[in-house]
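K.L.:
Task: produce atomic coordinates for the following.
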Amino acid sequence: MTVSAYCLAFALSGLMGAACLASAGKTQAGELNGVVELFTSQGCASCPPADAELARLAKRDDVLALSYHVDYWNYLGWVDTLSSRANTERQYGYARTLKRNNVYTPQAVINGQDHANGAEGDTIAELLGRLAASGNGLTVPVSASRSPDGLSIAVGSGEGKANIVAVYFTDESTVKIERGENAGQTVTYHHAVEALETVGMWGGEAVTLKLPASVMSARPGRGCAILLQQVGHDGAPGRILGAALIEPETPA
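P.N.:
Just a heads-up that it's a prediction; the model follows:
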């Protein structure tokens, strides 16, 4: 694998669900206009500007920003402390959906339908606007809320079929990178995905789900995103129809 602005990788594998841990926090639902998923690595010299852009997006109220740390840079001398094989498999799934022969970092996938260099904020904004204007934005209302009894998810009516996916992430993770292309840097990563799991299915009619309190965890700094996402016959992730965010609980 050559070290360049884009990291290419060529192994394909299927999506794998991960154990879904829980979060607590303020609910923000029905206000999102788009989802940006960044595929990044602590070992990629081109990624810090994209990580900074993702941090900026994570502070917006109208965009759901998630960061997936991939593991195919790990052999270059620094093992990304936030990386997982599941994150890499999700990116390869998007490669199939987008009809690409390879993957790269930093790649930002927009609403599951298009992609751009994750550092190019203007391009990401243009894609979000273009998808919304063409009717391919977040068109199905999704909301989520937490209570002592568990996590409640409500999906409105619409057209099509999709999976209801819970994505758990760490709000902020500060890492001192000791080796690799970013050796010597200390970077704070935002909304780094820990796990995701399909928790239900949607067939166009309004549906309400509730996850039991036993899956909830009150650990400060953990957030939860709900994605209403179409999935291909091969399990590859596709268009995101709706989304909601439960922000992390802040320490007392």
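K.L.:
CA only for contacts and neighbour counts going forward, please
P.N.:
Will do.
K.L.:
so where do the helices sit in the stretch 1-150 of the chain?
P.N.:
Listed in chain order, the helices of the stretch 1-150 of the chain (DSSP state H, counting those that start in this stretch) span residues 47-58, 85-97, 121-133.
K.L.:
mind listing what's buried in the first one?
P.N.:
Just to be clear, that refers to helix 47-58. For helix 47-58, a neighbour-count test (16 or more other CA atoms under 10 Å) marks 47, 48, 50, 51, 52, 53, 54, 55, 57, 58 as buried.
K.L.:
With the last one instead?
P.N.:
Buried residues in helix 121-133, counting neighbours by 16+ other CA under 10 Å, are found at 121, 124, 127, 128, 131, 132.
K.L.:
Now for residue 167, how many residues are close by?
P.N.:
A count of nearby residues for residue 167, using other CA atoms under 10 Å, gives 22.
K.L.:
Pretty sure it sits against residue 193.
P.N.:
Yes: Residue 167 sits in contact with residue 193 when judged by CA atoms under 8 Å, with a separation of 7.0 Å.
K.L.:
Overlap in contacts, the two.
P.N.:
With contacts defined as CA atoms under 8 Å, 6 or more residues apart in numbering, no residue is adjacent to both residue 167 and residue 193.
K.L.:
Run through the residues that contact the spatially closest residue to residue 186 that is not a sequence neighbour.
P.N.:
For residue 186, the nearest residue in space outside its immediate sequence neighbours is residue 176; the separation is 4.2 Å by CA to CA, 6 or more residues apart in numbering. Taking CA under 8 Å, 6+ apart as the contact definition, residue 176 lies against 184, 185, 186, 187.
K.L.:
try 10 Å this time
P.N.:
Residues touching residue 176, when contacts are defined by CA atoms under 10 Å, 6 or more residues apart in numbering, comprise 42, 81, 182, 183, 184, 185, 186, 187, 188.
K.L.:
how about this one, so we can line them up?
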Amino acid sequence: MTRMMKTIIQTAALAAVLVSGPALAGSNKVVVELYTSQGCSSCPPADALLGELAARDDVIALSFHVDYWNYLGWKDPFSSAAYTDRQRNYRAAFGLRYVYTPQIISGGTQQSVGSHRGKVLRGIEKARTAQQVKVDIGHPDKKTALVTIGAGKASAGKATVWLFAYDSEHSTDIRRGENSGVKLVNTNVVRAMRRIGEWNGRKLQISVPIAMMGLEKQDGCAIVVQSERGGTIYGAADFPLMKKGS
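P.N.:
Predicted coordinates for the structure are as follows:
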């Protein structure tokens, strides 16, 4: 993990460049995480709801594909044990007996079945009050993005600064398993995540190489400031990436 005093993150160059334009502030944008699987027949309605939420300018919507349903006949190509572990941290934080799909978590503090529209929308509004720390992303030069996190109060003393790289959309023809014969559309599919720093309530700047942003040549990226091991999200920002040569 990168310590908060180490603001320069070293990584191998990868093919991505930040779309030029103004920095995007993340203050009061609610992070909405959907834990889903292409192998789960209950997930398509939640996938569709997340697609709707992704169109809102007050929400950062992210799809995390878990791997524990891969044995049902269809291996989700976007699934990762790392995303399952992230959901398990939430299970412990919420005091739940087990993980499940589809699950939507808003602001790190509100959770519900991902297809229960009313509960999801109410959870977003409840979570909004906690996300008051301003997060900005600028790019002082072509090779560097500058993440600025404002001052605030971290209830646990410190928080993790996460980078999530995502694909804006995938359409998949499912050939086996519970969703066999269905074409699934998944929105803002997280393909890589990395800790890039720690925040202790003081203003913090982290310089991140642009090449790091699209860890697998993704077209979007989010910065999320969150208490350790799942919990309150204090602030977030998202911004587009452009694949090199596109």
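K.L.:
for the second structure, what spans make up the strands?
P.N.:
Listed in chain order, the strands of the second structure (DSSP state E) span residues 16-18, 30-36, 59-65, 103-106, 110-113, 135-141, 144-149, 159-173, 183-199, 204-209, 220-227, 233-243.
K.L.:
Which strands or helices does the first one pack on?
P.N.:
Using 3 or more CA pairs under 10 Å, 6 or more residues apart in numbering; DSSP states H and E as the contact criterion, the neighbours of strand 16-18 of the second structure among helices and strands are strand 144-149, helix 210-213, strand 233-243.
K.L.:
What's residue 50 of the first structure aligned with over in the second structure?
P.N.:
When the two structures are superposed using TM-score structural alignment, residue 50 of the first structure falls opposite residue 46 in the second structure.
K.L.:
Can you tell me the closest non-neighbouring residue to its match?
P.N.:
Using CA to CA, 6+ apart and skipping residues adjacent in sequence, the residue nearest residue 46 of the second structure is residue 115, 4.3 Å away.
K.L.:
What's that neighbour aligned with over in the first structure?
P.N.:
So, by TM-score structural alignment, residue 115 of the second structure is matched to residue 119.
K.L.:
For burial, what's the neighbour tally of residue 68 of the first structure?
P.N.:
By the other CA under 10 Å criterion, the neighbourhood of residue 68 of the first structure contains 26 residues.
K.L.:
thought it was touching residue 169?
P.N.:
Yes: taking CA atoms under 10 Å as the definition, residue 68 of the first structure is a contact partner of residue 169 at 9.3 Å.
K.L.:
Who's the closest spatial neighbour of residue 177 of the second structure, skipping the chain neighbours?
P.N.:
Once flanking residues are discounted, residue 177 of the second structure sits nearest to residue 73: 4.3 Å by CA to CA, 6+ apart.
K.L.:
quick one, what contacts the residue mapped onto that neighbour from the first structure?
P.N.:
Taking TM-score structural alignment as the alignment basis, one finds that residue 73 of the second structure is matched in the first structure by residue 77. With contacts taken as CA under 10 Å, 6+ apart, residue 77 of the first structure has the following neighbours: 43, 178, 179, 180, 181, 183.
K.L.:
mind checking how far residue 77 of the first structure is from residue 105 of the first structure?
P.N.:
Counting by CA to CA, to the nearest Å, the gap from residue 77 of the first structure to residue 105 of the first structure is 17 Å.
K.L.:
Please name the nearest non-neighbouring residue to residue 55 of the first structure.
P.N.:
Excluding its sequence neighbours, the residue lying closest to residue 55 of the first structure (CA to CA, 6+ apart) is residue 190, at 5.5 Å.
K.L.:
neighbours around that neighbour, how many?
P.N.:
As a burial measure, residue 190 of the first structure scores 23 neighbours (other CA under 10 Å).
K.L.:
looking at it, it is touching residue 56, isn't it?
P.N.:
Yes: shown here, residue 190 of the first structure and residue 56 form a contact pair, counting by CA under 10 Å, at 9.1 Å.
K.L.:
What's residue 145 of the second structure aligned with over in the first structure?
P.N.:
Structural alignment places residue 145 of the second structure opposite residue 151 in the first structure (criterion: TM-score structural alignment).
K.L.:
My guess is that match contacts residue 245. True?
P.N.:
No: between residue 151 of the first structure and residue 245 there is no contact under CA under 10 Å: 11.8 Å.
K.L.:
intersection of neighbour lists for the two?
P.N.:
Contact criterion CA under 10 Å, 6+ apart; residues bridging residue 151 of the first structure and residue 245 by contacting each: 144, 145, 224.
K.L.:
what's the last one in contact with, if anything?
P.N.:
Spelled out, it's residue 224 of the first structure. Residue 224 of the first structure makes contact with 20-25, 27, 144, 151, 166-171, 191, 193, 195-196, 244-248 under the criterion CA under 10 Å, 6+ apart.
K.L.:
and it, what pairs with it in the second structure?
P.N.:
Alignment note (TM-score structural alignment): residue 224 of the first structure maps to residue 221 of the second structure.
K.L.:
Name the nearest residue to that match, sequence neighbours excluded.
P.N.:
Closest residue to residue 221 of the second structure in three dimensions, ignoring its sequence neighbours and counting by CA to CA, 6+ apart: residue 165, at 4.3 Å.
K.L.:
give the contact list for that neighbour.
P.N.:
Taking CA under 10 Å, 6+ apart as the criterion, residue 165 of the second structure is in contact with 62, 188-194, 212-223, 238-241.
K.L.:
Check residue 37 of the first structure too.
P.N.:
Neighbour list for residue 37 of the first structure: 54, 64-68, 91, 107-112, 115, 118, 191, 193 [criterion: CA under 10 Å, 6+ apart].
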